[in-house]
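# below are the sequence and a predicted model for it; my questions follow.
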Amino acid sequence: MENLFAKDFLTLGRQADDIRHKMWGKKTFFVRNLHLNYTNICVSKCRFCAFAKDTGDTGAYLYEIDHMVRYVEEKAPDAREIHMVGGLHPDKPFKFYTEAVHALKTAYPDKTIKAFSAVEIDYFSKISGLSVLEVLKALKTAGLEMMPGGGAEIFAPEVRSVICPEKIPAERWLEIHREAHGLGIVTNATMLYGHIENDEHKMRHLETLRALQEETGGIQAFIALSFHPENTFLKDVPPSTGVEDLKTIAVSRIVLDNVPHIKAYWVMLGEKTAQVALRFGADDLDGTVVKENITHAAGAKSSEGLTVAEMADFARSAGLIAVERDAFYNEIKVYG
């Protein structure tokens, strides 16, 4: 496929907006969700991460299972989706994670549990001695219904070896998502951009995801994640520009026309850029995202949560219609 990033900015925007309109009309989706970052203690030392801590560090924390259950009730009792990810804790056995999912699903049967990136799944396999398939089956039995798309970063090994050499390789990430799709666990997919990658790396990443989707059909949504350099080893890298953010959203919509939804993740993009992205191919604002910690640790200046009214206004002022959804994009309420 040609390098779409070399094309005219506004031409890409119109093309992506046309695809979006053909798929979803004026609908812009969002969900009431809660991010549950259950620990920041992590054995991996990803160089671009500003979130991870060692045990005993100032600010290091771990939520035990009863704390997780209380946290949901205290922070977002009306959330329809619990987005649960965290560090790779050195001491907790795999049983801790299945019991956590089970406790949350038992306490909140109407909330969808979207939990654990491919990096976490790989770690659970290592500490348990189970295969990835066995790990996923155990988590599904406990109540896991979806997986987020984190850990993909940029698939190109020459980039990955610099920014996150400790992380699983692209082939492992793809294998884990392939296994999840085979079990009927839908997933998201991501791409982290705005660091040391180039346009070719981004195109190859998107084309790889397109091929996976052709094979399995299990990717529900794609999220382009704008890198936040503050407090990382890449702190001197200038943050991505608004044009780069919007162009990346547009190219993602064009390449991934076999993936249903493209998110404008306002936590990383910022609220204003996310709103404009709705006319550059994105059809989903993710959600209210009550209390997200990982991106804010890297210097994100966006809010730590948005209201339903703010979500509806984002869509309305862009000439679109806000649709509140559940985790699987079943429509709950339309805000005209």
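In hand now; what should we look at?
# going forward, measure contacts between C-alpha atoms and count neighbours the same way
OK.
# which one is Leu133 nearest to, not counting chain neighbours?
Nearest residue to Leu133, sequence neighbours excluded (C-alpha to C-alpha, 6 or more residues apart in numbering): Glu179, at 6.3 Å.
# confirm that the one you found sits in a strand.
No - judged by DSSP: H, G, I helix; E, B strand; the rest coil, Glu179 forms no part of a strand; its state is helix.
# right, and it touches Glu134 too?
No - if you go by C-alpha atoms under 8 Å, Glu179 and Glu134 don't touch, sitting 10.0 Å apart.
# those two - which one has more neighbours?
Per other C-alpha atoms under 10 Å, whichever of Glu179 and Glu134 has more neighbours is Glu179, with 18 against 14.
# distance of the more buried one from Leu104?
24 Å (C-alpha to C-alpha, to the nearest Å).
# from memory Ser252 sits against Leu206, does it?
Yes - using C-alpha under 8 Å, Ser252 is in contact with Leu206, at 6.9 Å.
# comparing these two, which shows the higher neighbour count?
Taking other C-alpha under 10 Å, Ser252 and Leu206 do not tie; Ser252 has more neighbours (28 against 24).
# what's the helix or strand for that one?
helix 242-255 (DSSP states H and E).
# can you give me the buried ones in that helix?
Using 16 or more other C-alpha atoms under 10 Å as the test for burial, helix 242-255 gives 242, 244-255.
# which of these lies closest to Ala138?
Set against Ala138, the nearest of the buried residues of helix 242-255 by C-alpha to C-alpha is Ser252 (33.0 Å).
# this is the other structure I want to compare:
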Amino acid sequence: MAALLREFCTILHVHLIAVFDLIRQLFTPHCYAKGVVNQNGHIAIVTGGASGIGFETTKKLCTNGMRVFIASRSEEEANDAIERIRRDDPEASVEWMYLDLASLMSVRRCASTFKSYDLPLHVLVNNAGVMIPPFMKTEDGFELQFQVNYLGHFLLTLLLSDLLIKTGVHNKCARIVNVSSVAHICEDLDMNNLIDRTFYGKYSSYSNSKFAIILSSYRLHQKLMTRGNHVTVNCVHPGVVNSELFHHYHWALQPLRRICAMLHVLKTPEEGSETSVYVALSTELEGNGGLYFANCVAEKSSSRTYDKCLQNELWDRSIELASVTEKELFYD
């Protein structure tokens, strides 16, 4: 009963936060990525880059001269996305590689595949995600949202960190962009019971996964900066966007979502991608990391995201859960 009550409170909290964010979107001019210059063939990976916000991010990175790898599960969906991008920009350099974030083995294979190309890596956009699905466990035994939104990206980032470190130079840092959400404010993360909850609350699980993204992003940026590496790590909230993430939203609320989209209360995926592109490419942010952005502006995330002890606890637990070896740690 207590767990049900907590989840009910989380649902209310998430929707109140969403309403507040929608009101803010209505009365705040939409900001576009500023200070973006041609990237001259620099390399980027965008997870979930074949649809929604990820597709628009991929498209804009290509437009700005990047060679982009879409990391996603569906080759058919990726090929369709590539075709649409090249229809508008025949010179776009974009290709696909397989990644299933619900499989840590797939994450390892994806990182290995990219490394076999012997390329630098200038930008990693951890964009893919799922929102409030029915309870599912991954092949690794984790709740789906925790692994797809957080743990899979955590492992992918660590496995590619050596390339990012090698690529980043003074005055031209490599960049990691982690897509989180304002819903992180509603978290109830319990470090003592991170995985084996007896009750599945899909809203709290979603909020916790987005909270974990910010905690580990801040910790990773600190580790990189302490070592003098030229790699920055930032988080973004894309806004309340009319995207495929709402696929699992309750059927009774779907008409309201469609009305909000028609009235342009919700952001379009193209608008939602602007902050990711800004953080990935803008010269205004050169060397700046450990920040949280919304509508292309740095903001404060929830106070608990700055808890150093919690950051360290989550980091150490994530290393253990993802079975990261000492060899795979860039700082050992």
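Okay, I see it. What you see is a predicted model; the values in this text were computed from it and never measured.
# how close are the two chains, by TM-score?
Here the superposed chains carry a TM-score of 0.37, computed using TM-score structural alignment, normalised by the length of the second structure; 194 aligned residues with a C-alpha RMSD of 5.9 Å.
# would you mind measuring from the residue nearest to Leu133 of the first structure to Ile223 of the first structure?
On the measure of C-alpha to C-alpha, Glu179 of the first structure and Ile223 of the first structure end up 20 Å apart.
# cool, Gly287 of the first structure as well?
Separation of Gly287 of the first structure from Ile223 of the first structure (C-alpha to C-alpha): 13 Å.
# repeat that for Gly182 of the first structure.
Taking C-alpha to C-alpha, one finds Gly182 of the first structure at 22 Å from Ile223 of the first structure.
# those two: which is more packed in?
Neighbours were counted for Gly182 of the first structure and for Ile223 using other C-alpha under 10 Å; Ile223 has more, 23 against 14.
# report the inter-axis angle for the strand or helix carrying the more buried one versus helix 242-255.
Remark: Ile223 of the first structure resides in strand 219-226, with elements defined by DSSP H and E. With axes from the mean of the first three to the mean of the last three C-alpha atoms, to 10 degrees applied, the angle from strand 219-226 of the first structure to helix 242-255 works out at 160 degrees.
# packing partners of strand 219-226 of the first structure?
strand 186-193, helix 242-255, strand 261-263, helix 266-269 (3 or more C-alpha pairs under 8 Å, 6 or more residues apart in numbering; DSSP states H and E).
# hmm, Tyr193 of the first structure is touching Leu206, no?
No - look at Tyr193 of the first structure against Leu206 with C-alpha under 8 Å: they stay out of range, at 11.6 Å.
# stretch 68-81 of the second structure: end-to-end distance?
12 Å.
# where exactly do the strands run in the first structure?
Ranges of strands in the first structure, per DSSP state E, are 27-31, 33-37, 81-85, 112-115, 146-147, 186-193, 219-226, 261-263, 284-287, 321-325, 331-335.
# could you dump those strands to CSV with distance to Lys202 of the first structure?
CSV is the format used below for those (distance: least, C-alpha to C-alpha, whole Å):
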stretch, distance to Lys202 of the first structure
strand 27-31, 25
strand 33-37, 27
strand 81-85, 24
strand 112-115, 26
strand 146-147, 22
strand 186-193, 8
strand 219-226, 10
strand 261-263, 16
strand 284-287, 21
strand 321-325, 29
strand 331-335, 32
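# so which of those strands is nearest Arg14 of the first structure?
Nearest to Arg14 of the first structure, of all those, is strand 261-263, at 15.3 Å by C-alpha to C-alpha.
# helices and strands around the closest one, which ones?
strand 219-226, helix 242-255, strand 284-287.
# format those as a markdown table; extra columns: distance to Val308 of the first structure.
Compiled in a markdown table, those are given as follows (distance: least, C-alpha to C-alpha, whole Å):
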| stretch | distance to Val308 of the first structure |
| --- | --- |
| strand 219-226 | 21 |
| helix 242-255 | 23 |
| strand 284-287 | 9 |
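# among these, which is nearest Lys22 of the first structure?
When these are ranked by proximity to Lys22 of the first structure (C-alpha to C-alpha), helix 242-255 comes first, at 11.9 Å.
# that closest one to strand 186-193, inter-axis angle?
140 degrees.
# would you map the helices across the first structure?
For the first structure, the helices defined by DSSP state H occupy 9-24, 65-75, 94-107, 118-128, 132-142, 157-163, 170-182, 199-216, 242-255, 266-269, 271-277, 294-297, 308-317.
# these: which one's closest to Ile82 of the first structure?
helix 65-75 (8.1 Å).
# what is the orientation angle of the closest one with strand 33-37?
150 degrees.
# okay, buried residues for helix 65-75 of the first structure please.
65, 68-69, 71-72.
# other SSEs contacting that helix?
strand 33-37, helix 94-107.
# neighbours of Glu215 of the first structure, how many?
Residues near Glu215 of the first structure, counting by other C-alpha under 10 Å: 11.
# cool, and Val19 of the second structure?
With other C-alpha under 10 Å as criterion, Val19 of the second structure counts 13.
# next structured bit after the helix or strand containing it?
Assessed by DSSP H and E, Val19 of the second structure sits inside helix 2-27. Next helix or strand after helix 2-27 of the second structure toward the C-terminus (DSSP H and E): strand 43-47.
# helix or strand next in line after that following strand, which one?
Past strand 43-47 of the second structure, the next helix or strand by DSSP H and E is helix 52-63.
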